[in-house]
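1. what's the 3D shape of this:
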Amino acid sequence: MDIEANVNFVDEEVLRTRLSNLNAMAYGSPELLAELKLLEDYLTSLTGAGPRLDTASDTTFPPGKDTGEIAGLINALQTCEGHYRGAKSFELACSAALKYVFREDFDQWIEQSSVEEGFHRLDLLAHLKPVSQFWSAIRSDFRTRYVVFEFKNYPSELPQAAIYSTEKYLFTTALRSVAVLVARSGESKGARKARHGALRETGKLIITVSMLELIEMIEMRARGDEPSIILQHKLHDMLMGIGR
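-> This next block holds a predicted model:
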């Protein structure tokens, strides 16, 4: 029986869950990840379903999950005002979301952490105690014990300068070489170029996540999927696309 027929008999969510698990196991193998991405795209073409960027209002979670907490996390992100007026609310909403999404992979979360004797202040600093294969690989591959999380509530795409600002907080000798930057509206081409430069020239890894992608990770966690798949795909694309 071909794959088109099987889609009619196997629940789409089951197939996507299996793909998520396979993606997690395939970390470190660009060839296998590329093959799985083709399979995922083909499944999407058969079902007509696009990326899950929907909201809690039309999302169904498995029985036993705290849908009130999940809806609250998503609503807190969606109701933040853009730019300076909503900056603090956005920071708090992102912090709460990340602590829910990655609660098994970090054992310490330090908000507004000071570095360089108080001259710089990080939005959120977390100590890695990884459980998932993705974060275990990140700790090993990039020799980091801490991950910096920064939150940018810009109403437009993240500018290049924001990457340079975050890069200053990363130090490979202090085992703090990785940052995840949550940008409300995603990143610009200049920001992407700056991230590639930081990795190529200094070995510092900066991954950007949009607000919609963070919401998708909340929903994935609620369904029992592996939310770090989104970061894994971003890292894969970055490593494959980086040049001299």
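2. Please make it C-alpha for all contacts and neighbour counts, starting now.
-> Fine.
3. Tell me if I'm right that residue 211 and residue 158 touch.
-> No: contact criterion Cα atoms under 8 Å: residue 211 and residue 158 do not qualify, at 11.9 Å.
4. Find the residues that touch each one of these two.
-> Shared contacts of residue 211 and residue 158 (Cα atoms under 8 Å, 6 or more residues apart in numbering): 183, 185, 186.
5. Could you also give me the structure for this next sequence, so I can compare it with the first?
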Amino acid sequence: MDDMRYNKTKNDWRIEMGYSNSARLGYEFESIIADIFRSYGFTATLTDGKYHDIDVIKGEIKLAVEVKLFRDIKANNNAVLSAAEKVCHSAKESDFIPVIVSGNVVDERIRVRLKEYPTLFIVDIQNLLYLVDNDEVLRSRLLSVLSFSTDDLLPQESTELKKYNLNKLPPQKALHEDLIERIKKWEPSLKENTLYEKLCTDVIKYLFDSDLALWKEQQKSNDDLFRFDLICKIKDGTNKEFWTMAEKHFGTKYIIFEFKNYTEQITQKEIFTTEKYLYLKALRGIAIIISTKGSDKNADKAIRGTLRENGKLIISLTNEDLIEMIERKAIDDNLPAEFLSEKLDNMLVNLEK
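-> The predicted structure follows:
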């Protein structure tokens, strides 16, 4: 399913249990686009999707926005052409300006063809990256719904949006500072496991929003005996060393995360439990365990044994590790993955026979 949208009924924005991950991401992407416009002082209202997706209004400026998101880095040409016809018809009826917002790169040839609609303009992923460049929260949310890496894409200003005063936002409150503060204030308590899972998920999304996708939380095994907290998919096209090594040398496309809000260090028991979630033939050979106090000596020994004997990689991280990675991320987007590479290097160099 290339188009990540789904059919909505009027005023029905529920993401029910039966909806696909693509549907969930499509809805989240619409919400992000609405929030981007709101951050620039517009009123943005999600519609029922019958004619277009979002009404965007500020004063006399009225935009009819059709939102498209696809799995591949390039937008589906036929779908964009179809969306153009739809939104232009809708905008004409309501006296709005038609806009297509795509979370992908729109081919220049399609842009040329769409000049037959003189009032229509297109905003693609490079324009969106420009708009959220100074807002860590919006940028992280945007990147997290994409199935592909944007490492090779450069933010570009939209000349059309500039006419409506959508220039780059001034720097917003730093998300990384808020996350560091939340971690430093954290007091491990078994009664707050859910809150710790939320904190860790927020941190992982911030650290690896440009590297990982899917973000599927709290998964049970088929027999309901085991449960892991989060599973992510390595984005297509990522060029950071740790993720390319994960794919090429560990045959891994999916990363499992476990969050342990323990008052003591985790033991080999937690390592062996996590190992059961890993299946090399299912492209799932790496797990990352985050715990408040880290792992004890026996757990570290079990981690090395799992790697040596079964080729499964388990990395143990502490709250302090999270803080260091957040600080690195604030400097350079590549550094959190580099931190994981350093962890792996130390493990492989010191791996006993």
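6. which among the shared contacts of residue 211 and residue 158 of structure 1 end up buried?
-> Neighbour counting with 16 or more other Cα atoms under 10 Å marks 183, 185, 186 as buried within these.
7. In three-state terms, how would the second one be classified?
-> Right, residue 185 of structure 1. Classification of residue 185 of structure 1 using DSSP: H, G, I helix; E, B strand; the rest coil returns coil.
8. List the contacts of the aligned partner of it in structure 2.
-> Per TM-score structural alignment, the equivalent position to residue 185 of structure 1 in structure 2 is residue 293. Contacts here follow Cα under 8 Å, 6+ apart; on that basis residue 293 of structure 2 touches 262, 263, 264, 265, 266, 318, 319.
9. Could you tell me which of the residues you listed remain contacts in structure 1?
-> Mapped onto structure 1 and checked by both residues aligned by TM-score structural alignment, their matches' Cα atoms under 8 Å, the contacts of residue 293 of structure 2 keep the contacts 262, 263, 264, 265, 266, 318, 319.
10. from the residues you listed, which is closest to residue 303 of structure 2?
-> Checking these against residue 303 of structure 2 with Cα to Cα, the nearest one is residue 266 at 11.6 Å.
11. Need the counterpart of that closest one in structure 1.
-> Using TM-score structural alignment, residue 266 of structure 2 lines up with residue 158 in structure 1.
12. how near is the residue lying closest to its match once chain neighbours are set aside to residue 199 of structure 1?
-> Distance criterion Cα to Cα, 6 or more residues apart in numbering; nearest residue to residue 158 of structure 1, sequence neighbours excluded, is residue 187 at 4.3 Å. Look at residue 187 of structure 1 and residue 199 of structure 1: by Cα to Cα, to the nearest Å, they are 17 Å apart.
13. Please apply the same query to residue 210 of structure 1.
-> Going from residue 210 of structure 1 to residue 199 of structure 1 by Cα to Cα gives 20 Å.
14. go on, residue 130 of structure 1?
-> 22 Å.
15. do the same with residue 166 of structure 1
-> 13 Å.
16. repeat for residue 191 of structure 1
-> Per Cα to Cα, residue 191 of structure 1 is found 13 Å from residue 199 of structure 1.
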